[in-house]
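In: please find the sequence and the predicted model below.
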Amino acid sequence: MFSFEKIRFSGDFFYEDYFNVRFLDLNAGNHLSNDKFLSYLTEVDESFFRSKNKTLSNIDGCSLFVARSLIEFKKEILYPERVHIRIGLMDIKKKSVIFYYEMQRSDGVIACKAVKEMAFVRNDTNKVINPNDVSYIFNS
């Protein structure tokens, strides 16, 4: 039996950024489309790695691939809005890393919580590496 659990995080955030909601990101209900939430989380990942002079496709010779994601929608985000997204390190496993995300509206209300489990894959061998090999990135 499968069940969705509430997303809980008690750790520290290691990165944050702000994004302006674009008109093109709205759905027919005139609020941020659900699929755009995941796009924004990917944008904040790229922003974080760029701040470390890396990219999602070149992190010490690896690319970062999403294995699983879960988004808990809390409140609507309307246009125009400036969202604040924070990333925390939830867990490092043998072959994956789990990031926690919190997206807030400009009034401070949490609009969504999310987790993404991701794997670092070597670009030259296409093999998954132990995330501890690159975990220094999250601590610097």
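Out: Arrived safely, thanks for sending. Worth saying up front: this structure is predicted, and the values here are computed from it rather than measured.
In: from here on, just use CA atoms for contacts and neighbour counts.
Out: Noted.
In: and the helices in this protein?
Out: Shown for the chain, the helices assigned by DSSP state H span residues 34-51, 136-139.
In: so where do the strands sit in the chain?
Out: Counting by DSSP state E, the segments of the chain that form strands are 13-20, 62-73, 82-92, 97-104, 110-122.
In: most tightly surrounded among those strands?
Out: For those, ranked by mean neighbour count under the definition mean count of other Cα atoms under 10 Å, the leader is strand 97-104 at a mean of 23.
In: ok, second structure coming up, stack it against the first:
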Amino acid sequence: MTRVKIELPATFDFSTDLRLRFRDINAGNHLAHDAVLSLAEEARFLFLEHLGYPHLNIDGCGYVAADAAIVYKSQAFFGEVIRVEVAVRNFASKSCDFLYRLSNRETGQEVARAKTGVVFFDYGNQKPVRVPDGFRARFERGG
């Protein structure tokens, strides 16, 4: 079976701490896969807000989810505080990836990696649009 691999950058652009709630836990009594995406989405919104972008408005553009992936590294449990680090990478003409590392804040143990690909979108015209130049310039690394 081919396994999903998520390569993380050496540095991240933002981090936040989020406490695991009861609803984040599955029947196996550990962090559920859907909760990983929910935590990543929460961190992405906090990150964009930190940069001054209101909800679904990055330099006048909206965005839609194109894909998502999760790779577990260890278990996490109810009540633990998870540090979620966020990086923006892999720009194309109309899209980019948000990469996430989730770790136990107390022990530093990596819990999961996640990636969400987004396509920039004009909701009025219902069409993809180019990545805003100002947003791209914030994150692109030389070359």
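Out: Structure's in. What do you need? Note that the structure is a prediction, hence the values are computed from the model and not measured.
In: re earlier: dump the strands of the first structure to a markdown table, plus distance to residue 55 of the first structure.
Out: Putting the strands of the first structure into a markdown table (distance: least, Cα to Cα, whole Å) gives the following:
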| stretch | distance to residue 55 of the first structure |
| --- | --- |
| strand 13-20 | 15 |
| strand 62-73 | 8 |
| strand 82-92 | 16 |
| strand 97-104 | 16 |
| strand 110-122 | 12 |
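In: circling back to that earlier point, which stretch among the helices of the first structure comes nearest residue 12 of the first structure?
Out: Of all the helices of the first structure, the one in closest proximity to residue 12 of the first structure, counting by Cα to Cα, is helix 136-139 (11.0 Å).
In: the residue in the second structure sticking out farthest from the centre and residue 62 of the second structure: what is the separation?
Out: Using Cα atoms, centre = their mean, the residue of the second structure lying farthest from its centre is residue 125. It sits 26.0 Å away. Per Cα to Cα, to the nearest Å, residue 125 of the second structure is found 11 Å from residue 62 of the second structure.
In: number of nearby residues for residue 51 of the first structure?
Out: 11 (other Cα atoms under 10 Å).
In: that one matches what in the second structure?
Out: Under the alignment defined by TM-score structural alignment, residue 51 of the first structure is paired with residue 50 of the second structure.
In: mind checking how far its match is from residue 43 of the second structure?
Out: When distances are taken as Cα to Cα, residue 50 of the second structure and residue 43 of the second structure turn out to be 10 Å apart.
In: cool, and residue 1 of the second structure?
Out: As for residue 1 of the second structure, its distance to residue 43 of the second structure is 31 Å (criterion: Cα to Cα).
In: spit out the contact partners of residue 38 of the second structure.
Out: The contact partners of residue 38 of the second structure, by Cα atoms under 8 Å, 6 or more residues apart in numbering, come to none.
In: for residue 18 of the first structure, see how far away the most centrally placed residue in the first structure is.
Out: Geometric centre of the first structure, nearest residue: residue 41, 3.8 Å, by Cα atoms, centre = their mean. As defined by Cα to Cα, residue 41 of the first structure lies at a distance of 11 Å from residue 18 of the first structure.
In: now do the shared contacts for those two.
Out: A shared contact of residue 41 of the first structure and residue 18, defined by Cα under 8 Å, 6+ apart, is any residue touching both; here these are residue 85.
In: distance of residue 110 of the first structure relative to residue 14 of the first structure?
Out: Counting by Cα to Cα, the gap from residue 110 of the first structure to residue 14 of the first structure is 18 Å.
In: repeat for residue 47 of the first structure
Out: When Cα to Cα is applied, the distance between residue 47 of the first structure and residue 14 of the first structure equals 12 Å.
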